[in-house]
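Chemist: structure of the sequence below:
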Amino acid sequence: MMYWDDHGMNGWGAGLMVFTTLLFLGLLVAAAVVLFRYAGRSTQQQRPERRPPDERSGPEEVLAERLARGKIDPEEYRLRLAALREAPGPGRGGAGWTP
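Modeler: Coordinates of the predicted model:
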């Protein structure tokens, strides 16, 4: 004799099966999102970070970069460069020192 009662699967059993399937799929999607975010963050950390100009170069290079970006005009660049080269500073030997 054959039993066609789905082995005791009633409304609660079918609902539990749907719930666990949706929960499993949700966990898979969440794991994929976390994995993609982690992979994206690790590739961003491998790229060298840009530092502000004053931390990576001297004042003359910063001045040249400002001219290249169009923040100052060539006349102002020449005036400021001359002022930088004339001003006494660390390692220049003080006032009256000529290279």
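Chemist: drop to CA atoms for contacts and neighbour counts, all remaining ones
Modeler: Fine.
Chemist: for R80, which non-adjacent residue is spatially closest?
Modeler: Residue nearest to R80 in three dimensions, not counting chain neighbours: L63, with 7.9 Å by Cα to Cα, 6 or more residues apart in numbering.
Chemist: OK, contacts around that neighbour?
Modeler: By Cα atoms under 8 Å, 6 or more residues apart in numbering, L63 lies in contact with Y77, R80, L81.
Chemist: let's compare: structure for the following, please.
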Amino acid sequence: MPGWDGYWDHHGYGWIGSLFMILTMVVFWGGLITVTVLLVRHWGHNGTGQDGARRILDERLARGEIDREEYEQRGQALRAGQR
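Modeler: Alright, predicted model coming up:
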């Protein structure tokens, strides 16, 4: 029975098999981490909350749907909700 020092050499894998196994693991874990990061970014950036509400308020003012006075009133209400 071979020791650990010659395990791969006695089974025909050699250094190419070891290299292939290492590269496969790097690709697997890299892909898993990439997918996880993309999902977290997607779910974390849904446009809700105070930032999303402020953005919508800004857009409504820019389109002329609300006047400056209503914009200020709604902005104050948003700030009061943050506290």
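Chemist: just the contacts of L63 of structure 1 now: which is nearest A39 of structure 1?
Modeler: Y77 (44.0 Å; Cα to Cα).
Chemist: helix or strand for that closest one, which one?
Modeler: Element membership for Y77 of structure 1, per DSSP states H and E: helix 74-86.
Chemist: what span of structure 2 lines up against that helix?
Modeler: Aligned by TM-score structural alignment, helix 74-86 of structure 1 falls on no residue of structure 2.
Chemist: against which helices or strands is that helix packed?
Modeler: helix 59-69 (3 or more Cα pairs under 8 Å, 6 or more residues apart in numbering; DSSP states H and E).
Chemist: pull out the buried positions in the helix it packs on.
Modeler: V62, L63, A64, L67 (16 or more other Cα atoms under 10 Å).
Chemist: widest-spaced pair of those residues?
Modeler: Longest span within the buried residues of helix 59-69 of structure 1, Cα to Cα: V62 and L67, 8.7 Å.
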